[in-house]
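Participant: structure for this input, please:
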Amino acid sequence: MLAAIPDMDRRLSYGSLKCVLQKFKANFRFRLAERLPEIRCAEKAVPLYIDKFTFAEEGFKLNNTEYQLGVICQVRDGPAQKTFIGQAQYGGHPRDIDRFGYEIRSFTELTPGDIFVQDYNPQMDADDDLEFETTEESLLIQQNRLIALEKEKIELEHAPEEVENIPENPMELDLSEEDLIGIEPEEEDDLMDPDQVERGRDQVLSRKEQLEKINISIIYAKTLLAYIEFDLERNRRKRDNLPSLFDFFIQFTKTSPDGTVYIERFNYDKSLMAARKYLICKLLGNRKPVMKIKSLGFWARPGGGLVISLPEGIKLDVQNFGTSGNLSDVLERVEPVLEYPNRPFNLLTSDSLRLEDAQNPKVQNAEVLVLSDNWDVDYIALCREVQNKNIVIFLGQEMQPLEYGLLVEDLIETKGTVGTFYEITQTGEDKTKEAMRFIAAHFENVVMRESLIIIPLSHQLQLNVSCEPYLMDPSLVHLWTMKMEVVQNQKN
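Facilitator: All right, here's what the predicted structure looks like:
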């Protein structure tokens, strides 16, 4: 019996369409709904499953697709400096800028759904008057430097040649017999020393090299001078409230995992924060089902600010969470968008954790606590505050052998439970192995093996201390990892 031929004109039912959409990945669903407006309601009604959702100052990355918004400054008259030309290549300036091209280090008023993560560092704010004086001073210095370089070039070009027309081999002169008639033998002292010939040739080559270097320096000095003059003009216009040099655009850049780049530009008639909120709401707004996110991250640049603009009323089911800024404050602000605010995170990551954050229930209850490039906390004190925990430390403050020893001592004295695990990655193989030797020498009943130290504990437990190269990225050969783990005694 022949199979029935499907009717190509027959449409999927609403329920069937939702089942099909649920099988697609998030970014493909967004593209599909953009092209087919008639399926948008069904797409919004299907839960989203996202592996990794990371927000940063320049935009966000959803799974492996990057969404970026930035400001483009286009000079109206005259050549643009490379600083402004290069912006378009990197998606534009990630912060709002004023009409003179200077960044605005503050936020517009927060709206419902916004999560404040980190403010700008006020110490990095520029003093306009001081900046103008500095630019004028730099202009004078650079002008004098350019004059000196051009003078040096002229002097070098007109300097007399010490050795001219030296044959490749001065001992092999092609002279005819007639040329030799009448030439009296020279005294030995009158002959040119071969070393002197070589020195002369070196001087000729050295002068050519010097001219090349001077020409390169002149090109660089002229480029820098043009930038300073341009910057001085910007600053003067800002000080005197004169018309701007620029036209402005917001550039939207979407980069797909296969490297495909889509770019679109809009008039700069709203703040970047408002533009980002519009984009986020377009993709994630008006969704009743809870979005399931395996890993959610809010990451600000050092000294930079960050506000996460989410649709009002959105709910997220998050397993792993990481953030910049004051950890306890951010955890409190993110709580309203969590579907399960009291459920511990599988993994909690911070680059700014402080010792007082250790008392936060979400820090205490996180299955794994990760400190990434953290310079604000005493690791020993933290491990004492948060006992029997999986703690991963990546870079940040450098630990000395004695500090590694203190961690081991604390695990022995506090009777660490099975599963207590410390993983510390820092620079230097030698430092890590020195710490291993320190531990082996300062504790009793130690069993030494290659890259492994076993220390017996009470209650049929043992502490394994090991070291190895950083395996997450083998190209970072300068990084080494030490692991401390409480396990069952293997003899039992």
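Participant: switch to C-alpha atoms for all contacts and neighbour counts from now on
Facilitator: OK.
Participant: in the protein, where's the longest helix?
Facilitator: In the chain, taking DSSP state H as the definition, the longest helix is helix 194-240.
Participant: that one - contacts with which helices or strands?
Facilitator: helix 128-157 (3 or more CA pairs under 8 Å, 6 or more residues apart in numbering; DSSP states H and E).
Participant: what angle separates the helix it packs on from helix 194-240?
Facilitator: 150 degrees (axes from the mean of the first three to the mean of the last three CA atoms, to 10 degrees).
Participant: can you name the element that comes right after helix 128-157?
Facilitator: Per DSSP states H and E, helix 128-157 leads on to helix 177-180 as the next helix or strand towards the C-terminus.
Participant: and the helices in the stretch 351-492 of the chain?
Facilitator: All helices of the stretch 351-492 of the chain, identified by DSSP state H, counting those that start in this stretch, fall at 361-365, 379-385, 401-413, 429-442.
Participant: for the comparison step, fold the sequence that follows:
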Amino acid sequence: MNTLPLEYQSLKAVFLYMDPNVRFEISHRLPTISSTEKVVPLRIEELDLGDLTTSVNQTSYKLGIFRDYKEEEKITWRAQRYNDFGGLPRDLDRFGFEIFPGHNVLDPGDVSLPCPYSLVRQVERDTVHIERMHKTRLKFYQDVLKTRLGSEDVEISDREGEDAILERYYMSLPINELERHIGEIHEDLQPFECRRFNLKPPFVCYIMLTITSKSHKETSLMPYNMKLHEAMKALNNFLFGGRRQSIQVQKLQLSINGTILRLPVGFKIEAEQLKGVYNLAMRNDAIISMLDKKSFPLKSVSFFAEDKRDFQFFDFGKTTSFTAMDVNPEIDLFSILKTLSNERVNLSFYDPDFGIGEYLGLVQNWIENERPIGTCYSFGIEEDTARQILKLVKTHVEGAKRSKRCVSIPIRNSARLELYYIPMKCLNDSEQEEFMYDYDWVLKMRIVRF
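Facilitator: Take a look at the predicted model:
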């Protein structure tokens, strides 16, 4: 059967409606049409950016260090686990010590995502003190194992205190787990021996790329001739670099821990939603730098509210709707809510220390300060608390009319304020997603037309 290649305009039309991950694969396999693919706007439903992982829709691209052990060497359980699940997420030097060469490197295009803590501690792992600590632990585990195997040369004491508790814990472990701990400490000590005698480690390092989707997982190994942060830069350059237009993204998510996103120069996103953002106040400038001005106002933002400054993101019309999850009880939340102009707000907090009087104050604020029709705030809540709030509002607000689960208050000729609660299950799936905790009820406060 004769086949004709797609013409340029037809190819562009096909690319526009093609899954982005298929586009990436085609560009990789057929470099001759890569330039055409870059011209066509890239549309992504969900984009998640991390330090060594980029996820596009349901497909993740993850980098790590794969250690290929020599045939005569036994790989430890820990090293095998890293190999099986994407590789070691840290660079290694020529002796096998973990190093962090890209920790503070900020190249053109990169975006720093600060946070008050780091999930990966950047500590020295090659000091004499660390080696002594490993040797002490090794002797401890070996003594426990000998005792478990019935050796008369070693005796575990019956003294009290933390050491005794630790001893009893490891005495209760299965033999194979003790042997695993011993193997892992031998692995920790190996770089010290290699450095001491100028030896090579018993493995060869490769950069491993793991591509995982719902239906399959594939890995590929590349020579370890660059650091992980350089490899991540190259990966994101391949995926997103050289595009003439901003990348259109429905939902954008960012790494939880502090990191540097290795992005192409000129990287821009035209986003609709930000999902599950941590440390929003600290990351405000970084987020804004990635977003095309056409993104604003964003359709919605959901974030974990640790600091009152996190709410400042919404002072300048950056979004019409937001969800604050796990609100810190020390935040004067209701004072903040009285100053916001967002159309829709969802509040999800666990075991909050807010009195029902706070809700009454918010109702009174809305009566005194006219809110646009369509404004709606939602709170995850317990049924008994919701019932008390409605009773309080009915008692203290003139003109309030109460039904079973609703209080209605006329606020001007054409509008009324409604305060009501409904079962969580009555919300659609997307609305339920906005609440982090498994509430049974939702209290809604909204302005509607008569």
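Participant: picking that back up, which other helices and strands contact the helix or strand that the longest helix of the first structure is followed by?
Facilitator: In the C-terminal direction, the helix or strand that comes right after helix 194-240 of the first structure (DSSP H and E) is strand 246-255. For strand 246-255 of the first structure, the packing partners by 3+ CA pairs under 8 Å, 6+ apart come out as strand 65-75, strand 261-267.
Participant: mind redoing it with 10 Å?
Facilitator: strand 59-62, strand 65-75, helix 82-89, strand 261-267, helix 272-284 (3 or more CA pairs under 10 Å, 6 or more residues apart in numbering; DSSP states H and E).
Participant: if I line the two up, what does H229 of the second structure land on in the first structure?
Facilitator: Matched to the first structure by TM-score structural alignment, H229 of the second structure sits across from M273.
Participant: cool, F303 of the second structure as well?
Facilitator: Matched by TM-score structural alignment, F303 of the second structure corresponds to S350 in the first structure.
Participant: and its match, what does it touch?
Facilitator: Applying CA atoms under 10 Å, 6 or more residues apart in numbering to S350 of the first structure gives the contacts 297-299, 321-327, 369-374.
Participant: and G259 of the first structure, how far from Q89 of the first structure?
Facilitator: Distance of G259 of the first structure to Q89 of the first structure, given as CA to CA, to the nearest Å: 14 Å.
Participant: burial of P336 of the first structure, as a residue count?
Facilitator: Using other CA atoms under 10 Å, P336 of the first structure has 16 neighbouring residues.
Participant: just checking, it touches L316?
Facilitator: Yes. Under the criterion of CA atoms under 10 Å, P336 of the first structure makes contact with L316 at 9.4 Å.
Participant: what's the match for Q245 of the second structure in the first structure?
Facilitator: In the first structure, Q245 of the second structure lands on P289 (TM-score structural alignment).
Participant: what about its match, how many neighbours?
Facilitator: P289 of the first structure sits with 14 neighbouring residues when counted by other CA under 10 Å.
Participant: which strand or helix spans the closest residue to it other than its chain neighbours?
Facilitator: The spatially closest residue to P289 of the first structure, leaving aside those adjacent along the chain, is P47, at 5.2 Å (CA to CA, 6 or more residues apart in numbering). Under the criterion DSSP H and E, no helix or strand holds P47 of the first structure.
Participant: before we move on, what about the one 3 residues further on?
Facilitator: Secondary-structure assignment from DSSP H and E places I50 of the first structure in strand 49-56.
Participant: go on, P116 of the second structure?
Facilitator: Using DSSP H and E, P116 of the second structure falls outside every helix and strand.
Participant: can you tell me how far A88 of the first structure is from T255 of the first structure?
Facilitator: For A88 of the first structure, the distance to T255 of the first structure (CA to CA) stands at 14 Å.
Participant: could you do V386 of the first structure as well?
Facilitator: Counting by CA to CA, the gap from V386 of the first structure to T255 of the first structure is 40 Å.
Participant: the match of Q245 of the second structure reaches V46, doesn't it?
Facilitator: Yes. In this structure, P289 of the first structure is within contact of V46 by CA under 10 Å, at 6.7 Å.
Participant: where do the strands of the stretch 351-492 of the first structure begin and end?
Facilitator: 368-372, 390-394, 421-427, 447-449, 452-457, 461-469, 479-488 (DSSP state E, counting those that start in this stretch).
Participant: would you turn those strands into TSV with mean neighbour count?
Facilitator: What follows is those, written out as TSV (neighbours: other CA atoms under 10 Å):
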stretch	mean neighbour count
strand 368-372	22
strand 390-394	21
strand 421-427	21
strand 447-449	12
strand 452-457	19
strand 461-469	21
strand 479-488	21
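Participant: dump these to JSON lines, plus distance to E66 of the first structure.
Facilitator: Below are the strands of the stretch 351-492 of the first structure laid out as JSON lines (distance: least, CA to CA, whole Å):
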{"stretch": "strand 368-372", "distance to E66 of the first structure": "22"}
{"stretch": "strand 390-394", "distance to E66 of the first structure": "25"}
{"stretch": "strand 421-427", "distance to E66 of the first structure": "28"}
{"stretch": "strand 447-449", "distance to E66 of the first structure": "46"}
{"stretch": "strand 452-457", "distance to E66 of the first structure": "42"}
{"stretch": "strand 461-469", "distance to E66 of the first structure": "31"}
{"stretch": "strand 479-488", "distance to E66 of the first structure": "28"}
